[in-house]
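1. Prediction below, plus the sequence it came from.
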Amino acid sequence: MSSQEIFRTFIPLGILILCISVFISGCVGTQWTAADWLEKGNQYANEGMYKSAVDAYNQSLQLDSRNSKVYTYRGVALEHMGSYDAAMNDFEQALSINPNESGAWQGKAATYIDTNEYRQAVKAADRAIELAKNPADKAENAYLLRGFALNRLEDYDTALQAFDKAIEIDPKRLDLWQNKAYSLTKLGRFVEVLKCYEVMTGIEPNNAEIWSKKGEIHLALGQINEANEAFSIAKNLIKSN
């Protein structure tokens, strides 16, 4: 066999070996870590795909069973799915690993609200607020949960204090103003309710529902012209959509 024939015979074999080597190294290089699965679970959760999120968190926990945040996030996904007992178990597991996990206390507060245990929700939210040390702890959510539970307990004045604290942290968040407006409405403080809706229409000027509710508050205050103007804006927004 000539040298040229040997060259032609072994080059394909060399390429094959190279391809196999690249394939194997690629597979090893793309092996997912616990952090990868956690990130994927969070992506699913942000898209509202909670079952897929739980599956991803399960994979993460198989690789690292001592990560309190994964239990917390899985608990939140389960809470959204209505699996309240399983969610609470995850929050408790997170807190057994890290008793200072603010997010787990928030998750417990949300789950207590779902199951109409409002006093327990306030206690859990208070603990979350106490532990929130940085923006990542989302203290505004804890204050929101506290206020929401207090509203259900008809303690509207104290609920307002919680919503005001949340608004100090994130003044552009619509749901905070909506809940504050609810408390004020229950207290009959319609002038202050109107101020809330003025802020809300500034945050979402194309939200027809907000304009319509603003019109209702104007009516409650006897401001007929202002009410008609708000209703007209709401009607035009609905037509444009």
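-> Thanks, I have it. Numbering: from 1, shown residues only.
2. Could you use CA atoms for every contact and neighbour count after this?
-> Fine.
3. Scan the protein for its longest helix.
-> Using DSSP state H, we find that the single longest helix of the chain is helix 3-29.
4. so what does the helix or strand following it touch, helix or strand wise?
-> Going down the chain from helix 3-29, the next helix or strand is helix 34-46, by DSSP states H and E. Applying 3 or more CA pairs under 8 Å, 6 or more residues apart in numbering; DSSP states H and E, we find helix 34-46 packed against helix 50-63, helix 68-80.
5. Please identify the deepest-packed of the ones you listed.
-> With neighbours taken as mean count of other CA atoms under 10 Å, the helices and strands packed on helix 34-46 reach their highest mean count in helix 68-80, at a mean of 26.
6. quick revisit: what's the closest of the helices and strands packed on helix 34-46 to D175?
-> D175 sits nearest to helix 68-80 of all the helices and strands packed on helix 34-46, at 17.7 Å, using CA to CA.
7. neighbouring contacts of that closest one?
-> The contact list for helix 68-80, computed with CA atoms under 8 Å, 6 or more residues apart in numbering, reads 38, 42, 45, 50-51, 53-54, 57, 60-61, 84, 86-91, 93-95, 97-98, 101, 103-104, 107, 110-111.
8. now the helices and strands packed on helix 34-46 as CSV including distance to N207?
-> Below are those laid out as CSV (distance: least, CA to CA, whole Å):
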stretch, distance to N207
helix 50-63, 27
helix 68-80, 25
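9. State the distance from A125 to W37.
-> A125 is 28 Å from W37, where distance means CA to CA, to the nearest Å.
10. Looking at these two, which one has more neighbours?
-> Using other CA atoms under 10 Å as the criterion, A125 and W37 rank with A125 on top: 30 against 21.
11. put this beside the first:
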Amino acid sequence: MPILLFGSRHLDLITDKKTTTIRKLWKKPLTQGDRLHCYWNLVSKEREKLFEAEVTEVDVIQFSDLIKNDDLAREEGFKDASELETEFRKMYPDTTDESLFQVIRFHKLPMDEWEGAKINEKAMVTKRADILFDIGKFDKSVMCYAAALKIDPDDVYLLNRKGDNLSRLGKFHEALECYDQALQIEPDNEYVWNNKAIALLNSNRPEDALKASNRAMDINDENVLVLYWRGFIFEMLGRFNDALQCYDKLLNLNPHDLDAWNAKGNLLSQIDRAEEALECYDRSLELCLEDESDASTWNRKGNALMELNRFEEAVECYQKALSLEHDNEIFLSNKGVALMELDRFEDAAECFRKVLILNPDNEDAQILMDECLENL
């Protein structure tokens, strides 16, 4: 029973586009008609069955010829034959120009023709899609969700997730088609309505986004995720008081929501209510002061203090942000500006010098450093 293990590079297996693989010649070579049992070979050493297949053709080729064949390399998932050569020499360290490889072509078999254990193919593909989505490989995960939808076209979870993928890829029109299809099946799904609102907002259609958000609110006006994005929609429409009401209602429901405290603080800063903004940032920092992700909150608090001309305190905030993200050029620049306000031009110039080391094309940092040097 020949077993083939595939890595995550071979996502085309899920979409049925990949029907070829290249392996070093085995002691007992494959022949036409052989049955293959194909698995994912996960890093955790767990193996997950993909499918069974029947070998339709086997060609044997010398390595010296294989590494000249770009077409075969692309079928195996590589950019070209040069990339294949590099990877195969790592996989097969004893390979010489005369080493023989088998080019195996196969046909995926329907599950009712399998010899071994059957699988839940939809669950397997969805799991792979979810993993890829969670690590930010949206171009690959959308392929997997599309493959799972071929198995079950009316699965609202899959339609919603595919829409989320497409939104993250900037394909908002296609994302909206997914959400609309999902809402035809579940018209009272508040999460899909909210995701549709986000896609419309990102498509620069805030009025339509608000209509979608209204539908979500009609279903559940205490959904904190809906309230969070509804606040952003109101901000885009310039309806700042309505946005603040959303954030206040959200924080009444969940006083520990860091994103909501930050969103409210950002809005208050935007409408020149810096003292109130500081209170929001302080609340956010109190909730998870040791979390590295709060470097941006320290930076925003510094910005609010700058607006109040409290430059010493602003420098302290920027320094705390930099203690969490040492090479953040934005934080360094902000600290430099605050130091300039304190006439500490030498220290400020050092900040801008570090920015230029990180990004030599930062023209603002160059101008500000020159100004500092003129005042030394």
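-> That came through, no problem. Since the structure is predicted, the reported quantities are computational estimates derived from the model, not experimental observations.
12. wait, what's in contact with the counterpart of G302 of the second structure in the first structure?
-> Alignment note: G302 of the second structure maps to G215 in the first structure; criterion TM-score structural alignment. Contact partners of G215 of the first structure, counting by CA under 8 Å, 6+ apart, are 226-231.
13. Redo those as a markdown table? Include distance to K186 of the first structure, neighbour count and secondary structure.
-> Formatted as a markdown table, these follow (distance: CA to CA, whole Å; neighbours: other CA atoms under 10 Å; DSSP: H, G, I helix; E, B strand; the rest coil):
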| residue | distance to K186 of the first structure | neighbour count | secondary structure |
| --- | --- | --- | --- |
| E226 | 22 | 17 | helix |
| A227 | 20 | 21 | helix |
| N228 | 24 | 16 | helix |
| E229 | 25 | 16 | helix |
| A230 | 22 | 21 | helix |
| F231 | 22 | 21 | helix |
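14. biggest separation within those residues, which pair?
-> E226 and F231 (8.6 Å).
15. Leaving out the residues flanking it, which one is nearest to N303 of the second structure?
-> Among residues not flanking N303 of the second structure along the chain, A314 sits closest, at 6.9 Å (CA to CA, 6 or more residues apart in numbering).
16. wait, that neighbour sits on E307?
-> No - contact criterion CA atoms under 8 Å: A314 of the second structure and E307 do not qualify, at 9.5 Å.
17. What residues sit buried inside stretch 279-289 of the second structure?
-> 280-285 (16 or more other CA atoms under 10 Å).
18. I should have written stretch 14-31 of the first structure there, sorry.
-> Buried, per 16+ other CA under 10 Å, within stretch 14-31 of the first structure: nothing.
19. ok, now stretch 165-172 of the first structure?
-> Quick answer for stretch 165-172 of the first structure (16+ other CA under 10 Å): 165-167.
20. contacting residues around that stretch?
-> With CA under 8 Å, 6+ apart as the criterion, stretch 165-172 of the first structure contacts 139-141, 143-144, 173, 176-177, 203.
21. got the contact list for E341 of the second structure?
-> F311.
22. Could you check how far it is from L158 of the second structure?
-> Counting by CA to CA - E341 of the second structure and L158 of the second structure are separated by 53 Å.
23. Just give me the neighbour total for A159 of the first structure.
-> Per other CA under 10 Å, the neighbour tally for A159 of the first structure reads 26.
24. Same check on L132 of the second structure?
-> 18.
25. is it true that it touches K140?
-> Yes - counting by CA under 8 Å, K140 is a contact partner of L132 of the second structure at 6.7 Å.
26. Tell me the spacing between the residue mapped onto D272 of the second structure from the first structure and N46 of the first structure.
-> Using TM-score structural alignment, the partner of D272 of the second structure in the first structure is G188. G188 of the first structure is 37 Å from N46 of the first structure, where distance means CA to CA.
27. repeat for K235 of the first structure
-> Taking CA to CA, one finds K235 of the first structure at 32 Å from N46 of the first structure.
28. The two: which is more packed in?
-> Between K235 of the first structure and N46, K235 has the larger neighbour count (other CA under 10 Å), namely 15 against 12.
29. For the more buried one, which residues are in contact?
-> Here K235 of the first structure is in contact with A208 (CA under 8 Å, 6+ apart).
30. Ok, E276 of the second structure next?
-> Contacts of E276 of the second structure (CA under 8 Å, 6+ apart): 265, 268.
31. Check G107 of the first structure too.
-> By CA under 8 Å, 6+ apart, the neighbours of G107 of the first structure are 72, 75-76, 79, 88, 91.
32. Map D139 of the second structure onto the first structure.
-> Matched to the first structure by TM-score structural alignment, D139 of the second structure sits across from K51.
33. Kindly report the same for S213 of the second structure.
-> S213 of the second structure maps onto A125 in the first structure, by TM-score structural alignment.
34. ok, now how distant is its match from C196 of the first structure?
-> Here the criterion is CA to CA. By it, A125 of the first structure lies 24 Å from C196 of the first structure.
35. still on that earlier bit, what is the nearest of the contacts of G107 of the first structure to I24 of the first structure?
-> I24 of the first structure has its nearest neighbour among those in T72, at 35.1 Å by CA to CA.
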